[in-house]
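Undergrad: sequence and predicted structure are below.
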Amino acid sequence: MASLIDRFKYDVFLSFRGEDTRHDFIGNLWKALQDRGINTFIDDEELRKGEEITPSLIKAIEDSNMAIIVLSKNYASSSFCLQELYTILDCIKDKGRCVWPVFYEVDPSDVRKLKRSYGEAMVEHEMGSSSNIDLLQKWKNALHQVANLSGFHFKKDMDTATPLM
């Protein structure tokens, strides 16, 4: 009988907007997880050939025991990030596995209610020439869903993340 550890290739899948967090927060988080023996998937920019999630990235999500989603100011401006979020919620959370949001320099209510940068990003997606109403609604629902999960609120002026329950 395979153990839980054998079932998954990765312990954690990290989802984030690279331009906001890759070189500071994500780099430190990834190193801290790796130093503790937690096998963590972090995407390589080479995987992003276009705006669609590749089968290899979907496989990495499916092969992860849990996901940490770092919701930063520009996360929702990326259709790639929004599609990744939707896929994570579909492949991980809906199968009873854990998803932890980290609200990095953003208020969870802004994500939930699509305010400030999250609202602006959704307006931009809606105005896009290839906007798909069904897809946009899926992304909005995914943002609302992740903002309602227990997670952490991180601000640069704080020494640690504050748990949100």
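TA: That came in fine, so what should we check first?
Undergrad: going forward, measure contacts between C-alpha atoms and count neighbours the same way
TA: Noted.
Undergrad: how about residues contacting whatever helix or strand residue 119 lives in?
TA: Using DSSP states H and E, the element containing residue 119 is helix 116-127. By Cα atoms under 8 Å, 6 or more residues apart in numbering, the residues outside helix 116-127 that reach it are 73-74, 76-77, 79, 110-111, 113-114, 131-133, 136, 140.
Undergrad: could you check the angle helix 116-127 makes with the helix ranked longest in the chain?
TA: The longest helix of the chain (DSSP state H) is helix 133-147. Inter-element angle recorded for helix 133-147 and helix 116-127: 160 degrees (by axes from the mean of the first three to the mean of the last three Cα atoms, to 10 degrees).
Undergrad: then this one, side by side with the first:
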Amino acid sequence: MASSSSSSSSEKRWRYDVFLSFRGKDTRKTFTDNLHKALERAGVNAFMDDSELKKGENITAELEGAIRGSRISVIVFSENYGDSIWCLEELVQIMECKNTLGQLVFPIFYHVDPSHVRRQIGMFGPAFEKHEARYVGTDKVSRWRTALRGAANLSGFDIAGRYEGDFIHDIIGEICGRLNNTYLHVADYPVGIDSRVAYICNSLSVGLDDVRMVGIWGMGGIGKTSLAKAIYNKYIHSFESKFSCKC
């Protein structure tokens, strides 16, 4: 009962599927807008801040709540991302949520070199020279540098000369796959199931360009449903769509 309650409370915590962090002057009306619309078409509830002008240096409580209430944060690193104190404070919050709430974080490198983000050089260099001069004696810049290093070291997406439509398609596929991967409960103590799963999986030849149908037959109570669920869970990451039923 404890694990069921924990799972239920986790689901209720999420207000949004995705939080989009981006530099408005770079991508609001171009890449990020296209990505947001693609997420909506895919049925993903994504939060995108609509306010053009940010006031002050601290993000609002509403925005912080949106970050904490999102299952996945997507960070669009672009040319002027490092200039924005607002974006950097968002990033710190996102990385804190990753560490404390288990939030998934995907960096997108939109015409910026991931190593430049990681090391704050290149396009990010002049911005951080200004930050260092402005915030002498505070820990702000060190927190931003730590957050950038952490985010840039995560597995993400680099456009690197690709067509934007194909690039967005791959991002949507990855996000939808993560959101839809709900594992089925097999059993508390699935003794001896691994060898049976391996036997059937060897017959499936997953990865071949064909269709396989497997029937599991036997008397009641011997674990047919548990076996089917275990196989489903094993391959849940491999398919764009899936469903389960008990006949």
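TA: Sure, I can see it. Predicted, not measured: the structure shown is a model, and the values here were computed from it.
Undergrad: returning to what we had before: whereabouts in structure 2 does the helix or strand that the longest helix of structure 1 is followed by align?
TA: Next helix or strand after helix 133-147 of structure 1 toward the C-terminus (DSSP H and E): strand 151-154. Using TM-score structural alignment, strand 151-154 of structure 1 lines up with residues 156-159 of structure 2.
Undergrad: tell me the counterpart of residue 82 of structure 2 in structure 1.
TA: Residue 82 of structure 2 maps onto residue 76 in structure 1, by TM-score structural alignment.
Undergrad: circling back to that earlier point, structure 2: matching residues for the helix holding residue 119 of structure 1?
TA: Going by TM-score structural alignment: helix 116-127 of structure 1 matches residues 122-133.
Undergrad: ok, residue 158 of structure 2 to residue 23 of structure 2 distance?
TA: From residue 158 of structure 2 across to residue 23 of structure 2, the span is 17 Å (Cα to Cα, to the nearest Å).
Undergrad: those two - which one has more neighbours?
TA: residue 23 (21 against 17; other Cα atoms under 10 Å).
Undergrad: and the helices in structure 2?
TA: Counting by DSSP H, the helices of structure 2 are 2-13, 24-27, 31-41, 61-68, 85-101, 114-119, 125-134, 140-152, 164-180, 193-204, 224-234.
Undergrad: distance from the helix holding residue 119 of structure 1 to the middle of the chain?
TA: 17 Å (Cα atoms, centre = their mean, to the nearest Å).
Undergrad: how close does that helix sit to structure 2?
TA: Average distance, helix 116-127 of structure 1 versus aligned residues of structure 2 after superposition (mean Cα distance after the TM-score superposition for structure 1): 1.0 Å.
Undergrad: what residue of structure 1 is the furthest out?
TA: residue 1 (31.6 Å; Cα atoms, centre = their mean).
Undergrad: hmm, back to that, tell me who's in contact with the match of residue 82 of structure 2.
TA: Going by Cα under 8 Å, 6+ apart, the list of residues near residue 76 of structure 1 reads 82, 117, 118, 121, 122.
Undergrad: and the first one, how many neighbours?
TA: Summarising burial for residue 82 of structure 1: neighbours were counted as other Cα under 10 Å, giving 23.
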